[in-house]
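Asks: following is a predicted model, sequence given first.
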Amino acid sequence: MEKEFLQDNIQESDNLLTAKRVLISAGIILGSVGCFLLSSIIGSKICKFLDISGYKAQFICALITLVFYSTILALLHKKKVLYTKGNGFFGGLITGFFMIYGSVTSILNALFLETSDNKVKIVTPTGLNFGSEQVWCILALLFAAGICEELLFRGIIFNVLRDLFGRDSTKGTIAAIFTSGVLFGLYHLLNIFAGVSIDAVIPQVISTAGVGVFLAAVYARWGNIWITVFLHAFMDICVVLPSSMKNNADIVESINTTMSDPSKYLGVIIYVGIAIYLLRKEKLPQMFTYSVCDD
């Protein structure tokens, strides 16, 4: 009887500990997203006071967000995320090469292909603009999408989930990869409040969930956040910049133009499929050869 009582107490204690860890992890994730919203509000008020708008304003908001995320990493004792080389950089780019290929294809299609009467023809682009607004476009996407979103979803959220599910466990790491990817997709629902149409947001949410799984798989294998920063920023620049060069479109107009295509739904299948291939059995040990925790 006493033995059974002790076992019940131990199990109850373990359940309470697990529940506490889940609540703490959820709090960190929600708090991190809350910091994004707070930094956006602060940045918007500063930009409104200084009469700054467009991509320049988004760049300023991203700098404020970067301060918040860097602080969170420090509080989590994971500053090492910012500078660890992991398993290397260029090898990670090769692993993520499909995203580079897709990004280059996207910008070439946007600039040099035109669809008319269900026929695709090659055209010479005319009337393209490349001035200060396009420079701010590149900087805004580099910092807001590339650096800040990667620090949030791969640097903070993925690592928090990996600690929760089991950092030294293959199943735990894979669970963190897929969970953080889904959260990355859902995060883009916030674009509705920025004015993006529902017809563009839904394909974006679904396709970016696949991209999130892919980027998390690359990061899990290589442990170098700057690989996914490069891949993410390069992709967004290649997708958004052509609209800015053609029509001086802002980010909302660019998303509405590029993401309303139903073919975007294929992205989740392609990127998740590649992520599963990247996580094949012989490559799994690579996920356990580096550390992101401060010494």
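Replies: Received the coordinates, thanks.
Asks: only C-alpha atoms from now on, for both contacts and neighbour counts.
Replies: Will do.
Asks: show residues contacting stretch 211-224.
Replies: Outside stretch 211-224, the residues within contact range by CA atoms under 8 Å, 6 or more residues apart in numbering are 81, 83-89, 92, 95-96, 154, 158, 173, 177-178, 180-182, 184-185, 225, 227-228, 267-268, 271-272, 274-275, 278-279, 283-284, 286-287, 290-292.
Asks: okay, pairing it with this:
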Amino acid sequence: MYRVEERMFKEQAYRYFLFGILAIAVSFFLSDWILWEMAKHANLSGDIREILGEVFRLAFLIAIIFAGHMQSRILASDRESFAHGLLTGLPILAIAIAQLVLSFIQADPGYFSHTELVVSTIMIYTLTGIFEELLFRGVVLNAFQDAFAKKSAKTIWVSLILSALTFGLMHLTNLASGQDGVGTLMQVIEATAAGLCFGAVYLRCRNIWVVVILHALTDLSQSIGTNGQTAVDVQNTNVNAATSILSILPSLVILLGLTLFLLRRSKMEAIVSTNQDDFV
């Protein structure tokens, strides 16, 4: 019986890994090539190209999920798990909303007169939140979990850390777009910490749409805060970021602290049990 279950887990893991690698490779690299070709024949703005890229990546990923028969596990949602997830992720939600409000207050008033810019920013980061959570929490985290036939607190932590590292390291691709090395390193570190926290919420509620909301709101609040700054503010921010990694220390402490709190020992037994039940 154990060997049958072990084989089932491994086959499931291989399928998730296969489709996950395919989704990452095609979604990121093929979409960039297609949009580059489109830009040569059509006068598309940078925001339109980015929106089209996110739409393509998301559509392809959803097709991959259905082709791999993973939709019942990844896309499943009900009111109870959604409400539980929002309550579990309430600290993240509160921080994101507070940052969003603060960004609106501190933003250059002229920023909001550019309606197209504001709308495109909202669309881009909403689509990004959906895509990245479906991929890194829905596909990748589940793949790492399924790689272990026997579920335990240790294997849950290993799966979470590996999926968060994958999420963080994917931000190295920003180097190709001309982002500086220090800024990219800071983004990788912060994204890894965010991946741990989002993954912890997902493990607690098993509802992908909760972490989609948390992710999208977090990214949106940071984006509006940056885009809405004056040129002097942006320059000062870049100088501070380049001179010291300590600029992201407060957010790292919060994210890692929340992760440890959400996955404390008293909650881990239920998480392990839920992961076992996925294959009953």
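Replies: Looks like it came in fine. Keep in mind the model is a prediction, meaning the values are calculated, not measured.
Asks: may I see the ChimeraX selection of the buried members of the contacts of stretch 211-224 of the first structure?
Replies: To isolate the buried members of the contacts of stretch 211-224 of the first structure in ChimeraX, using 16 or more other CA atoms under 10 Å:
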select :81,84,85,86,87,89,92,95,96,154,158,173,177,178,180,181,182,184,185,225,227,228,267,268,271,272,274,275,278,279,287,290,291,292
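Asks: now the strand or helix carrying residue 72 of the second structure: buried residues?
Replies: Following DSSP states H and E, one finds residue 72 of the second structure within helix 71-74. Neighbour-count burial for helix 71-74 of the second structure flags 71, 73-74 (criterion: 16+ other CA under 10 Å).
Asks: and stretch 173-186 of the second structure, by the same measure?
Replies: Buried, per 16+ other CA under 10 Å, within stretch 173-186 of the second structure: 184-186.
Asks: number of nearby residues for residue 261 of the first structure?
Replies: Neighbour count of residue 261 of the first structure, defined by other CA atoms under 10 Å: 13.
Asks: residues in contact with it?
Replies: For residue 261 of the first structure, the contact set (CA under 8 Å, 6+ apart) comprises 200, 203.
Asks: ditto for the one 10 residues further on
Replies: With CA under 8 Å, 6+ apart as the criterion, the residues that contact residue 271 of the first structure are 210-211, 213-214.
Asks: same thing but at 10 Å, please
Replies: The neighbours of residue 271 of the first structure, taking CA atoms under 10 Å, 6 or more residues apart in numbering as the test, are 98-99, 207-215, 277.
Asks: please enumerate the helices of the first structure.
Replies: Taking DSSP state H, the helices of the first structure run over residues 2-49, 54-75, 90-95, 97-112, 132-140, 150, 159-165, 170-187, 198-222, 225-247, 251-258, 266-278.
Asks: closest to residue 126 of the first structure out of those?
Replies: helix 225-247 (8.3 Å; CA to CA).
Asks: name the element residue 5 of the second structure belongs to?
Replies: Here residue 5 of the second structure is covered by helix 2-25, with elements defined by DSSP H and E.
Asks: mind listing what's buried along that helix?
Replies: Of the residues in helix 2-25 of the second structure, those buried by neighbour count under the rule 16+ other CA under 10 Å are 6, 8-10, 12-17, 19-20, 23-24.
Asks: all good on my end, thank you.
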